[in-house]
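> following is a predicted model, sequence given first.
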Amino acid sequence: MMYAILYILLGFAAMEFSGWFIHKYIMHGPLWSIHKTHHQASKSFFELNDLFSLLFGSIAVILIIRGIGQLDYRFWMGTGISLYGISYFFLHDVLIHRRVKWFDRPKNSFLRGIFKAHQAHHATNKKDDAVSFGLFVVPKRYFRAK
């Protein structure tokens, strides 16, 4: 059981850190033409940027399918990536961007810090001027009360 928990946590953490890298160097780099749709106002529920979620979700599904027979590390890593995706959806799409209006804006100090960091990220709609590329791991300055 500890083996499973370790790989779930590893999958979750790998998504946060690889997500930061991909967001900063790929989405705000060569794939800006796709990601910029997330930095522009839209009247549509979906944006081209949602393709990245499909890519990450596909990786999780492949890992789960490949590891389900033995319940090996691939299954548990895929589960961790999936849990990250679910957390990302609720935090990013529901609480921050309110693409689905299920809850009010976050009042918890941790969630408010993440919200402020994401607002700072969206303060520009330019490829090179953005800051704060992580979702859960963001600079401490966003958690200071103002």
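Sure, I can see it.
> CA only for contacts and neighbour counts going forward, please
Will do.
> which parts of the protein are helices?
2-21, 32-35, 51-67, 73-88, 109-121 (DSSP state H).
> can you redo these as JSON lines with distance to residue 128 and mean neighbour count?
Listed next are the helices of the chain as JSON lines, based on distance: least, Cα to Cα, whole Å; neighbours: other Cα atoms under 10 Å:
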{"stretch": "helix 2-21", "distance to residue 128": "14", "mean neighbour count": "17"}
{"stretch": "helix 32-35", "distance to residue 128": "10", "mean neighbour count": "17"}
{"stretch": "helix 51-67", "distance to residue 128": "19", "mean neighbour count": "16"}
{"stretch": "helix 73-88", "distance to residue 128": "23", "mean neighbour count": "22"}
{"stretch": "helix 109-121", "distance to residue 128": "11", "mean neighbour count": "19"}
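> put this next to the previous one:
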Amino acid sequence: MTTILSIIIVLLTIAAMEALSWFIHKYLFHGPLWFIHKTHHQERHGWFELNDVFSMGFAALSLWLMWEGHRTFDYRFWIGIGISVYGMIYFIFHDWFIHNRFKSFRTTNKYLLSIRRAHKIHHKSTEKNPSEEFGLLVASKKYFRR
């Protein structure tokens, strides 16, 4: 597999993960899997919350795909890498920057502040519904105005 094709697969996987994550968040996490996800909308008592099981599931999928494709570095390996990169982006944006798990990420960047604003609106509700803004890297234009 060529280097260019591998990079394209990784980038497409990251984009697909954003779309898939939005869908899963809106229709599953705020639907039948709310009993797990609600721990993310409540005050955290400790480092981990039950909702972190979803991240572990995506990590396991990523590792499995990388393992399945590692002998020939086929598309499965690169999809696994893309999911893993999205997971790192998620950790940096969501856990570190938006939820301040490390209290050290400060910025004046308009895009980052808009994403944070949209996510804070999402967390205004501690209930399953109503809720809005289910994405991580993409938010409605209204959060970019200010």
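Received the coordinates, thanks. Fair warning: this is a prediction, and the values are worked out from it, not measured in the lab.
> out of the helices of the first structure, nearest to residue 100 of the first structure?
helix 73-88 (13.1 Å; Cα to Cα).
> in the second structure, which residues correspond to the closest one?
Aligned by TM-score structural alignment, helix 73-88 of the first structure falls on residues 75-90 of the second structure.
> residue 47 of the second structure maps to what in the first structure?
Residue 47 of the second structure maps onto residue 45 in the first structure, by TM-score structural alignment.
> leaving out sequence neighbours, find the closest residue to its match.
Nearest residue to residue 45 of the first structure in three dimensions, chain neighbours excluded: residue 99, at 6.8 Å (Cα to Cα, 6 or more residues apart in numbering).
> now swap in residue 63 of the second structure and tell me
residue 80 (6.4 Å).
> for residue 106 of the first structure, same thing?
Closest to residue 106 of the first structure by Cα to Cα, 6+ apart is residue 112, at 5.8 Å.
> with residue 132 of the second structure instead?
residue 122 (5.4 Å).
> can you check residue 15 of the first structure too?
That would be residue 81: by Cα to Cα, 6+ apart, it lies 6.3 Å from residue 15 of the first structure.
> show me what contacts the one you found?
Residues in contact with residue 81 of the first structure (Cα atoms under 8 Å, 6 or more residues apart in numbering) are 8, 11-12, 14-15, 56-57, 60.
> separation between the equivalent of residue 20 of the second structure over in the first structure and residue 51 of the first structure?
Counting by TM-score structural alignment, residue 20 of the second structure corresponds to residue 18 in the first structure. From residue 18 of the first structure across to residue 51 of the first structure, the span is 16 Å (Cα to Cα, to the nearest Å).
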